[in-house]
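> how would this look folded up:
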Amino acid sequence: MQQPLGVILAGGQATRMGGGDKGLLQLGGETLLHRVIDRLEPQVAGLALNANGDAARFEDFGLPVLPDSIEGFAGPLAGVLAGLDWAASQGAESIVTAAADTPFFPCDLVPQLLLAGEVMTHPLVLAATPDTVSGTARHPTFGLWPVALRDDLREALQHGLRKVVMWTQQHGGREALFPQEAAFFNVNTPDDLAQAEGML
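Predicted coordinates:
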């Protein structure tokens, strides 16, 4: 399987942060987005950013900016679809997504996702960590997504589907288990940002 392209999901509305782009918040003198790019870029064949609104605010990052094609903030799956459409135009077979507000995700994210998807015709894999209550906790903004399923995803979104896990289960999605839950710590509130500073 060819190396996937990477898509950073930054299309959310950041309501718990008071709006704006969480990826542009500073953490230890760097933006969250810079930290995510630094982790994901070495693991993928190319990189793009899924974001809505004026793309000029991300000019300094030098990445293609992909807006959602489904209207009305349809959640992370809309960003996945935008990434899959871009990947199809590049002749790629798959993408790996990462969230713009999650700066500590594993440096072996992509190899582990690919490994978990090796036995599948259309590898569809979500990152997961151990959870004391449910056994595992899935992290639906971190996944390996096949371009071959993009039209199916488009149809599902147009019919109102919004839940990532519901769609992945329909297609035999697997999990790649990562041991450290803190690796997927994401910044949703000002308190989270302060906690992330402590984690650096």
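
> switch to C-alpha atoms for all contacts and neighbour counts from now on
Noted.

> Contacts only, for Thr97.
By Cα atoms under 8 Å, 6 or more residues apart in numbering, the residues touching Thr97 are 6-9, 80, 141-145.

> Following up with a second sequence; could you model it the same way so I can compare the two?
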Amino acid sequence: MRSDTLAVVLAGGLARRMGGGDKPLRTIGGRPLLDHLLDRLRPQVPAIILNANGDPARFAVHGLPVVPDTLPDHPGPLAGILAALDHAAAAYPGLPWVASVTGDAPFIPPDLVARLHAARVAADAQLACARSDGQAHPPIGLWPVALREELRAALLAGERKIDRWTARFGCAHADWPAAPYDPFFNANAPEDLAEAERILQAVGGEPTNEAQLVQGRQPA
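Predicted structure coming up:
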């Protein structure tokens, strides 16, 4: 576990391709996507928050702080990251880093946070994001709380694109294979839920099994 990192689950999107509602609350294997994600994330960090807008009561069963965007009109995942950085500074002053994951990605690697930090250190970069099979996943990344005012200024100036903003500071990539499946698979549309069910059956729903499959080994 990284004792210096707060995790935020970005759940503030409008889920238009899913038909609206909260993507993290759609179910696979009889449980919400969010539950599967939290199973993998909890062992990696000392604290987790949710970034979501609207009534926080719909997430009450998960027992996590729900932090809304501080900027209006749903300006995208950068706004959720800013909200998490602000919350970390106020509520978790001993945690100088925030790791962000998207709420529709139930199969994140069990070593995600550690490897994001390792990639950042190896590249001598301020930021890091996940990458699988050469495809970067900018919303799944590592952010220093110290850059929150720079991010706020960029958002107020109209910046919405994550990788364009991170390029200003240097962003390392932590790499994973995308076979036998992509650990950053995200359920964007209703048909993706069927694929998520297939992956869940293959990994048995267990983070340890997932790690073995991603590394190309069958579970014992």
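
> how about the strands in the second structure?
Using DSSP state E, the strands found in the second structure span residues 5-10, 27-28, 31-32, 47-51, 66-67, 97-102, 127-132, 135-144, 171-176.

> give me the number of residues near the nearest residue to Ala123 of the second structure once chain neighbours are set aside?
Nearest residue to Ala123 of the second structure in three dimensions, chain neighbours excluded: Ala172, at 6.0 Å (Cα to Cα, 6 or more residues apart in numbering). With neighbours defined by other Cα atoms under 10 Å, the count for Ala172 of the second structure comes to 25.

> returning to what we had before: can you redo the contacts of Thr97 of the first structure as CSV with neighbour count?
As requested, these are exported to CSV (neighbours: other Cα atoms under 10 Å):
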residue, neighbour count
Gly6, 26
Val7, 33
Ile8, 28
Leu9, 28
Val80, 29
Thr141, 23
Phe142, 25
Gly143, 27
Leu144, 32
Trp145, 28
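
> of the strands of the second structure, which approaches Gln201 of the second structure most closely?
When those are compared for distance to Gln201 of the second structure using Cα to Cα, the nearest one is strand 27-28, at 9.9 Å.

> ok, average deviation of the closest one from the first structure?
Once fitted to the first structure, strand 27-28 of the second structure is off its aligned match by 0.7 Å on average (mean Cα distance after the TM-score superposition for the first structure).

> Report all helices and strands that that strand contacts.
Judged by 3 or more Cα pairs under 8 Å, 6 or more residues apart in numbering; DSSP states H and E, the packing partners of strand 27-28 of the second structure are helix 190-203.

> mind redoing it with 6 Å?
If contacts are counted by 3 or more Cα pairs under 6 Å, 6 or more residues apart in numbering; DSSP states H and E, strand 27-28 of the second structure sits against no helix or strand.

> May I have the distance across stretch 16-34 of the second structure, first residue to last?
18 Å (Cα to Cα, to the nearest Å).

> Flag every buried residue along that stretch.
Under the neighbour-count criterion of 16 or more other Cα atoms under 10 Å, stretch 16-34 of the second structure has 18, 22-28, 32-34 buried.

> related to what we said a few turns ago, columns distance to Ala211 of the second structure on top of the strands of the second structure, output as a markdown table?
As requested, those are exported to a markdown table (distance: least, Cα to Cα, whole Å):
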| stretch | distance to Ala211 of the second structure |
| --- | --- |
| strand 5-10 | 20 |
| strand 27-28 | 19 |
| strand 31-32 | 20 |
| strand 47-51 | 21 |
| strand 66-67 | 29 |
| strand 97-102 | 17 |
| strand 127-132 | 14 |
| strand 135-144 | 18 |
| strand 171-176 | 11 |
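
> Indicate which one of the ones you listed is closest to Thr208 of the second structure.
Ranking the strands of the second structure by distance to Thr208 of the second structure, with Cα to Cα as the measure, places strand 171-176 first at 15.6 Å.

> What lies in contact with that closest one?
For strand 171-176 of the second structure, the surrounding residues in contact (Cα atoms under 6 Å, 6 or more residues apart in numbering) are 116, 119-120, 123, 125, 127-132.

> Where does it end up in the first structure?
Alignment of strand 171-176 of the second structure against the first structure: residues 173-178, by TM-score structural alignment.

> repeat for stretch 155-162 of the second structure
Aligned using TM-score structural alignment, stretch 155-162 of the second structure spans residues 157-164 in the first structure.
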